[in-house]
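1. For reference, the sequence and a predicted model appear below.
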Amino acid sequence: MFKHLNKDFPASIVVFFVAIPLCLGIALASGAPLFSGLIAGIIGGIVVGGISGSSLGVSGPAAGLAAIVLAAISSLGYENLLLAVVIGGVIQIGFGLLKAGIIGYYFPNSVIKGMLTGIGIIIILKQIPHFFGYDSDPQGDWAFFQVDGENTFSEIFNMVNNISPGATIIAVIGMTILVLWEAVLSKKGKFFKLVQGPLVAVVVGIVFYLLTKDSETLSISADHLVNVPVPDSFDSFVGQFTLPSLEMIGTLEIWITGFTIALVASLETLLCVEATDKLDPHKRTTPTNRELFAQGTGNVMSGLIGGLPITQVIVRSSANIQSGGQTKMSAIMHGFLLLISIVIIPNILNYIPLSVLAAILFLVGYKLAKPSLFAQMYQAGWKQFVPFMVTITGIVFGDLLIGISLGLVVGICVILIKSYQNSHFLHIENLDNGGKTIKMKLAEEVTFINKGAILKELNKLEDNSYLIMDVTNTKYLDSDIIDILDDFKIKAEEKNIDIKIVSERGTVENPESYRQFFELEKKPA
């Protein structure tokens, strides 16, 4: 864990700068106190990062849970929501102990790649208004339809008449620094590798704000800056932590909310784990059951001290990877940086322009949604491209879970279509007597899904045909298929169709009962 501090520490700084506005924005979008988002970020970094087996995953408050949290706060109150978060954490620990982490491996690669690309596009679209100093939409609001009645694209149109010159100028300067640092300066020496471009861009942004705060045209107003809560004293700092209420622990609504949080948080985490492992240059595999246990422990602790629910988050994780992070020390250190910053330097953090942070996220989004990936998926064929595009569309115009669900449904449909098509191979031979010999070779596994395709081919057989059905390679034949053959026996007799079955035991002509024959096949030779 300590071998790569020279790479992990600079990466943790980048993740720290990405995490601050997201923690605050997600709390705002959830209708929760701003400090609750920071608590979740700290716990996600230090506690979850310490327990997790993920080398590069970074956890914190998730936008995908914002709608659930907002509804729960409205109906239950904030203290009762915290109790539901604790319950959700306990349930997640149970998921880990029951080894439910394997669920994440049942999502197709095309859907995972679509998820990464869709999130990249969302990051870019959501950061465009912030880049130009139009910050009416919270940083953590990733949904297409927003609570204020606007949507992702209408916010961009509204931005045109609300551009802040100062915020835009420093965003462009920050973007220039980031691009030059990565493309040119990082190859010039060790200093430029140790000191990351995002840190330089943020420092330049703070200096720009301080130098122009009295300017009429270039000054950046307070609503375009990071807004970390600043306590007046130690007592006011401690007062920002909230304990959960235990009064409703026996009510069904609390347990339903807790289970919903556990289920959604676990699913998002497993999907992000799969995506993060694919982005990992070393292709390390995260133990998913341990990850669920870590996330559950983090949610229990977060709920106990007033924090939002936690998941592994792909935005922070991808920023960690792209910044050169090597081990989970980068995630842990980003949590300590969040803790230290809100205790020691909250005033300095509040000098950071949001437009500079938007420039940093721009590059994160671009690396997730490179145009070359679309060409790559298109060349892979429609079976990969269609679920990929459906997932992206669902994420951009809905949210993460909608996109993933739609992509998974399309992926399952593709499997059903290919299974229908590949249930058998058909070979037709002409005989001297003018009849036809049809050879039908069944696949290794034939299930009810293949029933329609096989029945279609059987019904196409002409009178006086000779059917050879080869089941030599078939290891599993569904009962539904045997029923079809038994039913077809009557039609075959009427159409004078002879049937020969070729199997491992040899061949048999026109068996009295196909079910009895295949039952016999199951017995040892």
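-> Looks like it came in fine.

2. drop to CA atoms for contacts and neighbour counts, all remaining ones
-> Noted.

3. and the closest residue to residue 362 other than its chain neighbours, how many neighbours does it have?
-> In space, and not counting its chain neighbours, residue 362 is closest to residue 124: 5.4 Å by C-alpha to C-alpha, 6 or more residues apart in numbering. Residue 124 is flanked by 21 other residues according to other C-alpha atoms under 10 Å.

4. Likewise for residue 369?
-> 23.

5. The one 4 residues further on too?
-> Other residues near residue 373 come to 15 when the count uses other C-alpha under 10 Å.

6. ok, it - contacts?
-> Residues near residue 373 by C-alpha atoms under 8 Å, 6 or more residues apart in numbering: none.

7. quick one: buried residues of the biggest helix by length in the chain?
-> Longest helix of the chain, by residue count under DSSP state H: helix 252-279. Across helix 252-279, burial judged by 16 or more other C-alpha atoms under 10 Å covers 254-255, 257-279.

8. cool, and stretch 161-171?
-> For stretch 161-171, burial by neighbour count (16+ other C-alpha under 10 Å) applies to 163-164, 166-171.

9. And the residue nearest to residue 362, how far from residue 307?
-> Separation of residue 124 from residue 307 (C-alpha to C-alpha, to the nearest Å): 27 Å.

10. Check residue 357 too.
-> 23 Å.

11. Residue 412 too?
-> When residue 412 is compared with residue 307 (using C-alpha to C-alpha), they lie 37 Å apart.

12. out of the two, which sits in the busier spot?
-> Taking neighbours as other C-alpha under 10 Å, residue 412 and residue 307 compare with residue 307 leading, 34 against 15.

13. next up, a second structure to put side by side with the first:
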Amino acid sequence: MFKNLNKDIPASVVVFFVALPLCLGIALASGAPLFSGLIAGIVGGIVVGSISGSQLGVSGPAAGLAVIVLGAIASLGFENFLVAVVIGGVLQLLLGVLKAGVIGYYFPSSVIKGMLAGIGIIIFLKQIPHAFGYDKDYEGDLAFSQADGENTFSELINMLDYVSPGAILVTVISLIILLLWEKVLSKKHKIFTIIPGPLVAVAAGVIYQITMVGSGNLAISPEHLVQVPVPESAADFFGQFTFPNFGAITNPQIWIAGATIAIVASLETLLCVEATDKLDPQKRITPTNRELFAQGTGNIVSGLIGGLPITQVIVRSSANIQSGGQSKFSAIFHGFLILLSVITIPFLLNKIPLAVLAAILLIVGYKLAKPALFKQMFSLGKSQFIPFIVTIVGIVFTDLLIGIGLGLAVGIIVILLNSYKNSHFLHKEGYDVNDGKFKMTLAEEVTFLNKGAISRELHSLPENAYLELDVTKTKNLDHDIVEILDEFSVRAKEKNITIKIISERGTIENPSSYKEFFEKEKKQIA
């Protein structure tokens, strides 16, 4: 965990600046004290990050739970609601023990990539008003319909009546710094890779705010700045912690709220884990049952000290990956940064313009939804592209879970249509542990429904193993399975595993690209 501090520490700084306004914004949208969002961010970084097996995932309060939390607090009261958060954490521990993490394997790759692109588009669209100085929608909102009756697109029109020249200027300066840092300066000298560009952009924004106070239209008004609660004393600081009222634990509404939090938080976490693993350059696999255990522990701790529910969050996780994070140290350290900053420098944090953070998130959103991704998915054919697009449209015009559900439904329909002619299953034979030789035979039709089993078998292979993968009978190999093989090839080299593919075209050992190999195989079969 400490081998890549030169990359993890700069990444953690970027995640810290992204997470800080999101924690506050989600607390505001949830009808909870602002400090409860910061508690969830701290616990998500330190507690969940320490226990989790995810190397790049970052946890904290999630926008997807804001509506649920708002309703629960309104009906139960905040102290009683905290009991529901603790109960939700306990239920997540139980889900981890029952190995419910396998659910994440049953979401096709096209839907996960659609989720990433959809969230990227939403992040980009939601940040445009903040970049122009219109902050009516809370930071971190990912839903199409907003609590104030507006939506993602109507806010783009409304912002034109509230344009702040100062916010626009800060956004432009920040974007220039970020792009110049990434595209030019980082390639010129090592110092520019050690100091993160977003930190420089934030520093420039703070300097701008301090120097432009009282400068008319060019000044940024307080409502367009980060607003961290500022305690006047140590007693005031500790007075911000709230503790659950366990005397109300017999209230059935609390148990219903707890179960709802556990289910939604677990589902969002497992989806984020799948997406984060897709983005990981090293193609590491997160143990999903351990992740549920980590999230459950985090929610118990958060609920006990007055924090919001926690999930793994794709916005922070993708910012971590794009900033060069290498291990879980980045997530853990960002939690400590939140804790230390709200104790020691809340006044300075409150000088940060939201426009700077909007600029950072504009780049994060663009990278998640690059045009090249759409081109790649289109080239894979209708069975991949249609669920991908449906997921994006669903997320942009509804919310995360509905969009995922629509994409999954379409993906299942496509699979059922493709499976109408052939059965789909995974057949294994010829295992010989003593001499390290293994044989796996794939059936005529292998779909994403089989990817959990195939992934488990591949990752259970010992070091120096020799695997014969027989695909002579396979007529349709889903893109998800090819991706698993490509991703596993990275780990196979580290474990000195030889993979010999037996196909109608002949045999080949350790192909450089499984995607290219099976594309040629597909043409041969046709």
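-> Perfect, I can see it now. A quick note: this is a predicted structure, and the numbers were derived from the prediction, not measured.

14. TM between them?
-> The TM-score (TM-score structural alignment, normalised by the length of structure 1) is 0.80; 430 aligned residues with a C-alpha RMSD of 1.5 Å.

15. in the superposed pair, what's the mean gap between the longest helix of structure 1 and structure 2?
-> Mean deviation of helix 252-279 of structure 1 relative to structure 2 after superposition (mean C-alpha distance after the TM-score superposition for structure 1): 0.6 Å.

16. Measure how far that helix is from the centre of its chain, please.
-> 10 Å (C-alpha atoms, centre = their mean, to the nearest Å).

17. now for that helix, which elements pack on it?
-> Applying 3 or more C-alpha pairs under 8 Å, 6 or more residues apart in numbering; DSSP states H and E, we find helix 252-279 of structure 1 packed against helix 78-97, helix 109-131, helix 288-305, strand 310-312, helix 314-322.

18. mean shift of the last one relative to structure 2?
-> Helix 314-322 of structure 1 differs from its equivalent in structure 2 by a mean of 0.4 Å after superposition (mean C-alpha distance after the TM-score superposition for structure 1).

19. repeat for the second one
-> Taking mean C-alpha distance after the TM-score superposition for structure 1, the mean distance separating helix 109-131 of structure 1 from the aligned residues in structure 2 is 0.3 Å.

20. Now do the helix or strand just after that helix against helix 109-131, angle only.
-> Remark: after helix 109-131 of structure 1, the chain's next helix or strand is helix 152-159, criterion DSSP states H and E. Angle, helix 152-159 of structure 1 to helix 109-131, by axes from the mean of the first three to the mean of the last three C-alpha atoms, to 10 degrees: 20 degrees.

21. Touching the next helix or strand after helix 152-159 of structure 1 from outside, list them.
-> Heading C-terminal from helix 152-159 of structure 1, the first helix or strand you meet, by DSSP H and E, is helix 165-183. Helix 165-183 of structure 1 is contacted by residues 131-133, 192, 196-198, 200-202, 204-205, 208, 217-220, 224, 353-356, 358-360 when judged by C-alpha under 8 Å, 6+ apart.

22. once aligned to structure 2, how far is helix 165-183 of structure 1 on average?
-> Overlaying structure 2 shows helix 165-183 of structure 1 at a mean distance of 0.4 Å from the equivalent residues (mean C-alpha distance after the TM-score superposition for structure 1).

23. Would you check the span in structure 2 matched by that helix?
-> Aligned by TM-score structural alignment, helix 165-183 of structure 1 falls on residues 165-183 of structure 2.

24. likewise stretch 352-365 of structure 1?
-> Using TM-score structural alignment, stretch 352-365 of structure 1 corresponds to residues 352-365 of structure 2.

25. Figure out how far that stretch is from the centre of its chain.
-> 17 Å.

26. And stretch 41-60 of structure 2, by the same measure?
-> 12 Å.

27. Mind listing what's buried along stretch 282-295 of structure 2?
-> Result for stretch 282-295 of structure 2 [16+ other C-alpha under 10 Å]: buried residues 283-286, 288-295.

28. cool, and stretch 83-101 of structure 2?
-> 83-96, 100-101.

29. Check stretch 40-56 of structure 1 too.
-> Neighbour-count burial for stretch 40-56 of structure 1 flags 40-56 (criterion: 16+ other C-alpha under 10 Å).

30. so which of the buried residues of stretch 161-171 of structure 1 comes closest to residue 60 of structure 1?
-> residue 171 (25.6 Å; C-alpha to C-alpha).

31. For the closest residue to residue 280 of structure 2 other than its chain neighbours, give me its contacts.
-> Nearest residue to residue 280 of structure 2, sequence neighbours excluded (C-alpha to C-alpha, 6+ apart): residue 321, at 7.0 Å. Each residue near residue 321 of structure 2 by C-alpha under 8 Å, 6+ apart is listed here: 11, 56, 279-280.

32. how about 10 Å then?
-> Residue 321 of structure 2 makes contact with 8, 11, 15, 55-58, 276, 279-281, 327, 330 under the criterion C-alpha atoms under 10 Å, 6 or more residues apart in numbering.

33. Give me the aligned partner of it over in structure 1.
-> That one, residue 321 of structure 2, aligns with residue 321 by TM-score structural alignment.

34. follow-up on the earlier one: and the angle from the longest helix of structure 1 to helix 314-322?
-> 20 degrees.
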